[in-house]
Structure formats: structure tokens, C-alpha cells
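**Student:** What follows is a protein structure lacking sequence information:
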């Protein structure tokens, strides 16, 4: 896949570019807003990694212009300003990653997003008796439809994408809908996980103390 990295800081950009190339992607790197304007054209890239905090270019304006021109590449915004997350998504970002982040986590998010974008049928995830269709927004347990609210659905999808990997609380929080804080405040993740357990079975979600959550094994 061909990726465009838009990042001014070489200490951040170098390891990201190396990690993406090791993952098998072709990477172009725009090191400032002017370079980004020249490279960010429709129908060239499969995915864009965009620093939301560019010094001489408004990243959101850049993304909005790209979408208006018909740009369809998946876009992951990289930001050290978490409160701007909603604006980034509204501008057309598919995902937002808060700095600092682990490179393996970024590679995983890139692979997951490309997989979702390039599946013409739409992604369907399964693990044991659990099945989730991300296009129809439906999930089943042993063939029975689950009644999940948007928070529970987002959590279940995040867990199903990599069922045996432990998802940290911060990762899961980033996957919740934008108004996540309105319902449960600071204990959002714990409350949503507990609610999801009530619907799919407490044994289905494993708590890894001090780290986060994963789905149970299928043994």
C-alpha cells in the first residue's frame, strides 16, 4: 500500500516511516505544509498519516480541501492535543491517535484501517460465538442478535479486530463515539465494559490488570 506521512518533526517522522516500510508499505514523506499540498492529491494514496499540529499549515483545512477534491484515502490524524479529536473526525479523519504512541500500535491501526477500507463486502469480525458486521452495525452471539448501544458496539469491534491482543484503556477510549463522556464521566471504559459483559457474558472479556482488556480464548 502507498502511504503519505505528513510530519514536520524528523524525530517523530523517521521512526514512523521506517516502521511503515518494515510493514511492507511504500511511504512518501511531506515534511511541511507546502510539501503536503503538493503531494496530497486524490487517487494517489491508500492512507495518510497527518500531523494535526502542523506549525505553518492548518491540518484540518488541509484535510477538508482534500476531501472536497474527492480524496478517499483513509486518514489517521496524529495529535498531542486530545481535545481536538472531535474536530479532526468531523473534518474527515477516519481515526485519531494521541501522541506519544507505540509504533507497533500505529502499525496495527494502519493495518486495521486499510483492511476495513479495502474489503468490498465490508468487514465482518468473528471470534467463537461472537460475530460483528461493521457495515450493517449488527452483532450476534450464538446466532442471536445483540442489542448494543453505540458505545458497546465500538468497544466490541475494537476487541474483535485483534481478539487476543490486550487493548489498553486509552486505546478503547479513542474508539468510543465523540460524546462518550456525557454518559459515564471518568469511568467510561469500565462502565461500558461492564455493560457489554452483561450482554455477551462476563467470561467473554478478560481484564488484564493494570493494562486493559481482551477477549477470552476459544478453548
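**Tutor:** Cool, got the structure. These numbers come from a predicted model, not from an experiment. Numbers count the residues shown, from 1 in each chain.
**Student:** Only C-alpha atoms from now on, for both contacts and neighbour counts.
**Tutor:** Will do.
**Student:** what about the residue lying closest to residue 59 once chain neighbours are set aside, how many residues close to it?
**Tutor:** Nearest residue to residue 59, sequence neighbours excluded (Cα to Cα, 6 or more residues apart in numbering): residue 52, at 5.2 Å. Using other Cα atoms under 10 Å, residue 52 is surrounded by 25 other residues.
**Student:** Can you tell me how far residue 52 is from residue 168?
**Tutor:** For residue 52, the distance to residue 168 equals 23 Å [Cα to Cα, to the nearest Å].
**Student:** Helices of this protein, start to end?
**Tutor:** Secondary structure of the chain, counting by DSSP state H: helices at 10-22, 33-39, 59-68, 85-90, 103-117, 150-161, 169-175, 181-184, 188-200.
**Student:** Any chance of a markdown table for those helices, columns distance to residue 78 and mean neighbour count?
**Tutor:** Output for those, formatted as a markdown table (distance: least, Cα to Cα, whole Å; neighbours: other Cα atoms under 10 Å):
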| stretch | distance to residue 78 | mean neighbour count |
| --- | --- | --- |
| helix 10-22 | 11 | 15 |
| helix 33-39 | 15 | 15 |
| helix 59-68 | 10 | 17 |
| helix 85-90 | 10 | 17 |
| helix 103-117 | 10 | 16 |
| helix 150-161 | 19 | 21 |
| helix 169-175 | 12 | 17 |
| helix 181-184 | 21 | 12 |
| helix 188-200 | 22 | 17 |
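**Student:** Any idea which of the ones you listed gets closest to residue 76?
**Tutor:** Residue 76 lies closest to helix 103-117 among these, at 8.0 Å (Cα to Cα).
**Student:** other SSEs contacting the closest one?
**Tutor:** Other elements packing on helix 103-117 under the criterion 3 or more Cα pairs under 8 Å, 6 or more residues apart in numbering; DSSP states H and E are helix 10-22, strand 74-79.
**Student:** hmm, back to that, which of the helices of the chain sits closest to residue 74?
**Tutor:** Nearest to residue 74, of all the helices of the chain, is helix 103-117, at 7.2 Å by Cα to Cα.
**Student:** Could you list the residues in contact with that closest one?
**Tutor:** Outside helix 103-117, the residues that touch it by Cα atoms under 8 Å, 6 or more residues apart in numbering are 15-16, 19-20, 23, 46-47, 74, 76, 97, 122-123, 161.
**Student:** Below is an additional structure, to be compared with the one above:
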């Protein structure tokens, strides 16, 4: 999951981004809504964490602007404004969830996972694809009932494919899902290496190559 964080408190913004990265997610942090707006046009985000008290334009106004423009990304408002009327206004403006500061990174990650499940139509805690089982909360993978140990990047790649099992994802899109702008420039064949490891650790047919386009999840193999 790649998350866009819009938060004007430097210490909090940095902490949120660092905490999500430690949990295996990609995260980009910006102070102003205008910066986030530009970033949204340049990267394929899965969710937005939005503060309301932003310099140069209130977060609520940016939320209304994005929804009016047809942006469908899940938005979680994170703010110190605890009035019921403000929470109602945020939800009515198009927010999908509303959290009051202070929060823990584990709760934020859990709320984001729930938003992503709803947005993708995967409400269940365990995602099933034939003989493959994946638990996003625990980052646990099983193949034919046996546990599979994957690195954070391999898990992120598998999750991106599982979220859209019928779609062929381009290499550029998958790289953008795996690496935020704080990460060092990945080696040219890094994505191919991750795909190779998934095939070796799970099954050769778990990822399908579509020449000239990218990768897709392989056909589900039935449980034994």
C-alpha cells in the first residue's frame, strides 16, 4: 500500500511516514494540500491521510475539491478537531474515516487496511486466491497450508497483485507501488528479482508475465 500523508506538524508527519514504512508500506509526506495535489497526479496512491488545519488551504476544502474532481481514493481525516459537527462535516465532504489525534501507528495502519479492503471489495481478513492465503494485518502468507516467508517488498508486490487479480499491472505502476520518493533509486531489475523470488518461494505460476505489458496474478491453483 502506498499512502499519501498531508500533515503540517513536521514531527508527526515524519513519524507517520516512518512508522508506515516500518510496517512495509510506501509513504510520502507533504505539508500543504497543493503539494499533495501535485503528488497525486504523479504517483498511484492507495489511500490519503489528511489533516484539516493546513497552511495555504484547509484540508476540508482540498477534500471537497478532490471529490468534486472525481478522485475516489479512500481518505482518512486525522485531526485534533474533535467536535461532532466537524466529524459529520468531514464525512459528508467525502472522507471515509475520521481519527482524532493522538493516535498510534498500529491503529492508523489498521484503519487504512480496513479502508483498502472496502475499496477493493475484499472485506474478509484473509484473502484467498486458490491455494494461496494472505492475511494483510499479520503480513502472513500460506501456500497449500504451509507458511511462506517473504520480505517486505515481496509482500508489497504480492498484495498489489492480489488487490487487482484480474488486471495486468505495468512494471512502472508496480515500481511506483513498492517505492516511495524517500527510497533509494531501485536497481533496474529490482522488480524482476522480486517476481523471481515470489515464484521460487510460492509457486512458479503465482505471477504471470504478459510480454510488453507487465505482470498479473497467475490462475488460482486449487487446494490439495
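**Tutor:** Ah, there it is. Just so you know, these numbers come straight off a predicted model, no measurement behind them.
**Student:** Including distance to residue 127 of the first structure, could the helices of the first structure go into JSON lines?
**Tutor:** As requested, those are exported to JSON lines (distance: least, Cα to Cα, whole Å):
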{"stretch": "helix 10-22", "distance to residue 127 of the first structure": "28"}
{"stretch": "helix 33-39", "distance to residue 127 of the first structure": "40"}
{"stretch": "helix 59-68", "distance to residue 127 of the first structure": "35"}
{"stretch": "helix 85-90", "distance to residue 127 of the first structure": "29"}
{"stretch": "helix 103-117", "distance to residue 127 of the first structure": "16"}
{"stretch": "helix 150-161", "distance to residue 127 of the first structure": "7"}
{"stretch": "helix 169-175", "distance to residue 127 of the first structure": "18"}
{"stretch": "helix 181-184", "distance to residue 127 of the first structure": "28"}
{"stretch": "helix 188-200", "distance to residue 127 of the first structure": "12"}
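**Student:** Contact partners for the equivalent of the residue nearest to residue 59 of the first structure over in the second structure?
**Tutor:** Residue pairing (TM-score structural alignment): residue 52 of the first structure is matched to residue 52 of the second structure. By Cα under 8 Å, 6+ apart, the contact set of residue 52 of the second structure is 58-60, 77-79.
**Student:** Check those and tell me the two furthest apart.
**Tutor:** Using Cα to Cα, the pair of the contacts of residue 52 of the second structure lying farthest apart is 58 and 78, separated by 12.9 Å.
**Student:** Looking at these two, which one has more neighbours?
**Tutor:** Comparing residue 58 of the second structure with residue 78 by other Cα under 10 Å, the one with more neighbours is residue 78, at 23 against 14.
**Student:** mind listing what that one touches?
**Tutor:** Neighbouring residues of residue 78 of the second structure by Cα under 8 Å, 6+ apart: 49-52, 98-101.
**Student:** what's the answer for residue 29 of the first structure, then?
**Tutor:** Applying Cα under 8 Å, 6+ apart to residue 29 of the first structure gives the contacts 4-7, 17.
**Student:** how far away is residue 114 of the first structure from residue 75 of the first structure?
**Tutor:** 10 Å.
**Student:** sorry, that was for residue 38 of the first structure
**Tutor:** According to Cα to Cα, residue 38 of the first structure and residue 75 of the first structure sit 17 Å apart.
**Student:** Grab the most central residue of the first structure for me.
**Tutor:** The centroid of the first structure falls nearest to residue 95 when counting by Cα atoms, centre = their mean (4.3 Å).
**Student:** Residue 86 is in contact with that one, correct?
**Tutor:** No: if you go by Cα atoms under 8 Å, residue 95 of the first structure and residue 86 don't touch, sitting 10.4 Å apart.
**Student:** OK, contacts around the nearest residue to residue 17 of the second structure once chain neighbours are set aside?
**Tutor:** Distances taken as Cα to Cα, 6+ apart place residue 27 nearest to residue 17 of the second structure, at 5.3 Å, with adjacent residues excluded. Contacts of residue 27 of the second structure were listed using Cα under 8 Å, 6+ apart, and they are 2-5, 17-18, 20-21, 180.
**Student:** which of these are also in contact in the first structure?
**Tutor:** Contacts conserved in the first structure for those, counting by both residues aligned by TM-score structural alignment, their matches' Cα atoms under 8 Å: 2-5, 17, 20-21.
**Student:** any chance of those residues in a markdown table, plus distance to residue 217 of the second structure?
**Tutor:** What follows is these, written out as a markdown table (distance: Cα to Cα, whole Å):
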| residue | distance to residue 217 of the second structure |
| --- | --- |
| 2 | 19 |
| 3 | 23 |
| 4 | 26 |
| 5 | 29 |
| 17 | 29 |
| 20 | 25 |
| 21 | 24 |
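**Student:** re the thing from before, among the helices of the first structure, which is nearest residue 132 of the first structure?
**Tutor:** Nearest of the helices of the first structure (Cα to Cα): helix 150-161, 7.0 Å.
**Student:** So what angle separates the directions of the closest one and helix 188-200?
**Tutor:** Orientation check (axes from the mean of the first three to the mean of the last three Cα atoms, to 10 degrees): helix 150-161 of the first structure against helix 188-200 gives 80 degrees.
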